[in-house]
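Chemist: When you get a sec, could you give me coordinates for this:
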Amino acid sequence: MSAIGNLLWLLMGGFFMGLGWWAAGLVAVITVVGIPWAKACFVIGQFAFLPFGKEAISRKVLTQQDDVGTGGLGLLGNIVWFVFAGLWLALGHVASAVFCFITILGISFGIQHLKLAGLALAPIGQTIVSKEVARAARQQSAEAVVAELRQGR
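Modeler: Next up is the predicted model:
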């Protein structure tokens, strides 16, 4: 089912938004300073081409520990990203979502565009995994929080 969804997705704006992510990645590479953001652009661009069956999840939830991208430096990186590229990519996804919402059959694709718009605003500290891995990571993270809360009593 994911294959059919991904094929239709490409026709409903996914192809152009994937190219938009890759174009942002090329600009980031050219600036040299933007190389850390460029890698995120290419990974999320691939996700934007074929999003069904995958999901963006915080690396902190996935690994249950902080890293450079999930802490203060990640916040700073997301602020810089938002100013220079995030807002524009998010607006592209929102415009694509509006186009999809106009057609009744495109509503699920519009929802996916809105998820990508949210990711476009703050991609640092996120990673792309299969839906099954994301579900398992959230479950383990929740269990760890519950265990921690129980020990605190």
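Chemist: CA atoms for contacts and neighbours, from now on please.
Modeler: Noted.
Chemist: can you pull out the helices in the chain?
Modeler: 2-9, 15-30, 35-49, 59-63, 72-81, 87-102, 107-121, 131-151 (DSSP state H).
Chemist: Distance of the residue nearest the centre of the chain relative to Val94?
Modeler: When C-alpha atoms, centre = their mean is applied to the chain, the residue found nearest the centroid is Leu119 (3.8 Å). From Leu119 across to Val94, the span is 12 Å (C-alpha to C-alpha, to the nearest Å).
Chemist: what does Lys39 give?
Modeler: Taking C-alpha to C-alpha, one finds Lys39 at 23 Å from Val94.
Chemist: and for comparison, fold this next one:
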Amino acid sequence: MRTVLNILNFVLGGFLTTLGWLLATLVSIVLIFTLPLTRSCWEITRLSLLPFGNEAIHVDELNPAGKNALISGGGTVLNIFWFLLFGWWLCLVHISAGIVQCISLIGIPVGIANFKIAAIALWPVGRRVVPVEVAQAARARNARDRFR
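Modeler: Below you'll find the predicted structure:
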């Protein structure tokens, strides 16, 4: 089912959102001061191309024992740069694609996926794209450790 939904996403406009993310990735590579954003761009590019079966999760959720000070402290500054340079227009692209996709009955699941990615597009620094099963296992482990 994931494969069918990913193909549907691609056909119904996912290739356009992915191209937007690829453009942001290339610009972040070209501009020297945005190089730290390149990893986040690439991660969300993968999510935009294949939203079903993958999930964006914060690195602190994946590895709570090794909290990353750079992501925690410097991540906020990077996210502000991100928002000003790329985040707002990528968010609008995903919202627009989601609205267009939700007009047809068959495109509703893909549109909902685009709305989720739109929220991630605003503040992507520190997120990694992993299979859904890995994200669920990390959250379950964190919940178990928190409530022991």
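Chemist: if I look at the residue nearest to the centre of structure 1, how far off is Gln64 of structure 1?
Modeler: From Leu119 of structure 1 to Gln64 of structure 1 the distance is 20 Å (C-alpha to C-alpha).
Chemist: between Lys39 and Val94 of structure 1, who's got more neighbours?
Modeler: Val94 (20 against 16; other C-alpha atoms under 10 Å).
Chemist: I figured that one was touching Lys115, is that so?
Modeler: No: Val94 of structure 1 sits out of contact with Lys115 when judged by C-alpha atoms under 8 Å, with a separation of 9.5 Å.
Chemist: thought Gly111 of structure 2 was touching Ser104?
Modeler: No: contact criterion C-alpha under 8 Å: Gly111 of structure 2 and Ser104 do not qualify, at 9.6 Å.
Chemist: the more surrounded of those two?
Modeler: Set Gly111 of structure 2 next to Ser104 and count neighbours by other C-alpha under 10 Å: Gly111 wins out with 26 against 10.
Chemist: Nearest residue to the corresponding residue of structure 1 for that one in space, please, no chain neighbours.
Modeler: Using TM-score structural alignment, the equivalent of Gly111 of structure 2 in structure 1 is Gly110. Spatial nearest neighbour of Gly110 of structure 1, chain neighbours left out: Ala97 (3.9 Å); criterion: C-alpha to C-alpha, 6 or more residues apart in numbering.
Chemist: residues near that neighbour, how many?
Modeler: Counted by other C-alpha under 10 Å, the residues lying close to Ala97 of structure 1 total 25.
Chemist: measure it to Leu91 of structure 1 for me?
Modeler: Distance of Ala97 of structure 1 to Leu91 of structure 1, computed by C-alpha to C-alpha: 10 Å.
Chemist: Could you measure from the closest residue to Leu62 of structure 2 other than its chain neighbours over to Ile44 of structure 2?
Modeler: Excluding the flanking residues, the one nearest Leu62 of structure 2 by C-alpha to C-alpha, 6+ apart is Ala138, at 5.6 Å. With distances taken as C-alpha to C-alpha, Ala138 of structure 2 is found 19 Å from Ile44 of structure 2.
Chemist: So for the two, which sits in the more crowded spot?
Modeler: Using other C-alpha under 10 Å, the more surrounded residue of Ala138 of structure 2 and Ile44 is Ile44, with 26 against 18.
Chemist: Looking at structure 1, name the residue matched to that one.
Modeler: Ile44 of structure 2 maps onto Ile44 in structure 1, by TM-score structural alignment.
Chemist: isn't that match right up against Leu19?
Modeler: No: using C-alpha under 8 Å, Ile44 of structure 1 is not in contact with Leu19, being 10.6 Å away.
Chemist: Let me see the contact set for Ile44 of structure 2.
Modeler: By C-alpha atoms under 8 Å, 6 or more residues apart in numbering, Ile44 of structure 2 lies in contact with Trp21, Ala56, Ala121, Pro124, Arg128, Val129.
Chemist: can you tell me how far the second one sits from Phe33 of structure 2?
Modeler: Plainly put, Ala56 of structure 2 is 24 Å away from Phe33 of structure 2 if you go by C-alpha to C-alpha.
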